[in-house]
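**Student:** this one's sequence-less:
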């Protein structure tokens, strides 16, 4: 059995052998390509000057993230300023004073109708005016005769009653003529000339554009006929109707901002807010109508133009943000970034990601504004780190 003294040289030789093997292994590792990226602890890596050129370093900034829901739709008439101008009474079209595309003002003549009903109303007014004039003369004469006791009190009372009845009939006849669109000046002219014409004037209800005309001189006009003789629209404001999927309907609220783009107006974004949310789902498309009132002072927005809408459904959040190229997603769902202070040594760090907008990822936790991370080239760092030999 070896003695205590004899074991010492054996142990010394063993230590020397292990040390020699360790030196040989270290020298071999240092001479391999991986030695250019020395390990600086678990989850970190240091690059050479050449490797550093492949990684873009960017500062963590603050970005405003918001939530937008997209939908497709179209421009439509503002139905509150669209009028189907019909003939209030039957008759033949006597004249047409406007055509499609014309700008018209409130009260401007659109067309006239030879109306038997108006002719009758005017005749009734003239008759009522004549009876009223006669009744007033009779009352005045009877009152004078009573003063000289040439008539009885009952005669004055009867004349007064007749005058009051004639006055009521006259006022009713005058109101009837006004229902045909005649104004006070027209009626006074009729009473002065004692000449009926039966021409019913149909006027524009507001300032706008004639978007459709379906009649010509000689056509028979009937109340309620479809299509109407004229359609007048005020296009200074139009509706943008978007059709939002029913799954997004719960997030919609009145007055939410809406951004609108149109293929017909490339590069231009219009802004409005939600003014109406449909109360029923279209059973064919399973969408809900969302509407915005859009100013159209130049008239470039035409009804039935295709449009795209985005509705902002959440309050904007101001959060740290990094380029989406700087976020590496691992197979287990973990998201990583590579943090650096000098652009050479990078440390892997787990972060929590929120929204992605405009090429940026929202950072909910794991990074602070002002830190520096790898942007383009982060995946290169991740591949290098995964290929490095273990330390054991």
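**Tutor:** Structure's in. What do you need? Predicted model only: the values in this text are computed from it and were never measured.
**Student:** going forward, measure contacts between C-alpha atoms and count neighbours the same way
**Tutor:** Noted.
**Student:** so residue 249 touches residue 288, yeah?
**Tutor:** Yes. Using Cα atoms under 8 Å, residue 249 makes contact with residue 288 at a distance of 6.7 Å.
**Student:** List the neighbours of the longest strand anywhere in the chain that are in contact with it.
**Tutor:** Ordering each strand of the chain by length in residues (DSSP state E) puts strand 345-357 first. When contacts are defined by Cα atoms under 8 Å, 6 or more residues apart in numbering, strand 345-357 is touched by residues 43-47, 65, 324, 334-340, 361-367.
**Student:** which ones are touching residue 94?
**Tutor:** Residue 94 is in contact with 111-114, 199, 217-218, counting by Cα under 8 Å, 6+ apart.
**Student:** Next up, a structure to set beside the first:
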């Protein structure tokens, strides 16, 4: 294809001026797709791409676990189920709970009787002692996770684990009949309407990514807006990468924990810059970067430039005057014509 394009160019009657560049008619420019525009300073947007992983938003998730040694009697949910706040996830049995319930069932009627008689009839000390025993037995049951309704109707030694939030069951690593220890996670429920994305930056990166920085999280051709919620200041001991956490709204539940994604942090230059498309740049024979300026209509001259920051598919240039007309498309063809005519694309 390159050879055919050069052949096409060779058929044009080009008017070249040695040491001064080359002149192309409007028809010739149109045939090879040359486009020019005046370059002026303007704010430039650019992205910084890194890999990432979707995680559960731990501020919006709940781990259901027993608070005392127990045995699993039955499960009431399965992986992937949507549950509401207060839904029973697991029913367990605990001998320690049965003892605590026995203390409560003993203390409650005694307290109700003493309360009915009144402090004057039973004496202050007995009144206080009876109330203290009842309050302590009730507090112990509440500490084990039983609410008022559970305390009233739960069979001796049995108790439910309930979900504290609306969400989806993401894990349920237990079996019926299994003995479980206090604090052992049985069911994880998460609200997937909001997720975390953990982005991994090279450990050597000095890029400042403050809280609130906007980003796009993508898989395939689909992207979702996100924003930085936390930036780590230490390196992962295994991957030696710097972690940045993003908050990602996920109202349609299109993303799920464990998915790998691409993260594009979105930035804007702090001040207007002169920037050109990458295809406007040509490297000369001695390695310098050049562009083709158009000082007069149809007349192109090579000019050395100094490069600044890479801005996605744009490149900052540092030494062009504002308003300079530059060939932003077709620079390769202009360079080819200059080379064929015996000129250098490097203008000394």
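**Tutor:** In hand now; what should we look at? Here the structure is a predicted model, which means the values were calculated and not measured.
**Student:** returning to what we had before: more neighbours: which of residue 249 and residue 288 of the first structure?
**Tutor:** Using other Cα atoms under 10 Å as the criterion, residue 249 of the first structure and residue 288 rank with residue 288 on top: 23 against 19.
**Student:** Trace residue 84 of the second structure over to the first structure, please.
**Tutor:** Aligned counterpart of residue 84 of the second structure in the first structure: residue 105 (TM-score structural alignment).
**Student:** quick one: the strands in the stretch 151-300 of the first structure?
**Tutor:** 199-203, 208-213, 220-221, 230-233, 237-245, 257-261, 269-277, 287-295 (DSSP state E, counting those that start in this stretch).
**Student:** Turn those into TSV, including distance to residue 71 of the first structure.
**Tutor:** Below are the strands of the stretch 151-300 of the first structure laid out as TSV (distance: least, Cα to Cα, whole Å):
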stretch	distance to residue 71 of the first structure
strand 199-203	40
strand 208-213	28
strand 220-221	42
strand 230-233	26
strand 237-245	5
strand 257-261	10
strand 269-277	13
strand 287-295	9
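**Student:** Out of those, flag the one nearest residue 121 of the first structure.
**Tutor:** In terms of Cα to Cα, the element of those nearest to residue 121 of the first structure is strand 199-203, at 11.2 Å.
**Student:** and residue 17 of the first structure, how far is that from residue 23 of the first structure?
**Tutor:** To residue 23 of the first structure, residue 17 of the first structure is 10 Å away according to Cα to Cα, to the nearest Å.
**Student:** still on that earlier bit, run a quick neighbour tally on the match of residue 84 of the second structure.
**Tutor:** Residue 105 of the first structure has 14 nearby residues by other Cα under 10 Å.
**Student:** same check, this time on the one 3 residues further on
**Tutor:** Neighbouring residues of residue 108 of the first structure were enumerated by other Cα under 10 Å; the total is 17.
**Student:** So it sits against residue 204, correct?
**Tutor:** Yes. Residue 108 of the first structure is within contact range of residue 204, at 5.4 Å (criterion: Cα under 8 Å).
**Student:** before we move on, back to that, now do the contacts for the match of residue 84 of the second structure.
**Tutor:** Per Cα under 8 Å, 6+ apart, neighbours of residue 105 of the first structure: 204, 206-208.
**Student:** among those, which two are most distant?
**Tutor:** Among the contacts of residue 105 of the first structure, 204 and 208 lie farthest apart (Cα to Cα), at 8.4 Å.
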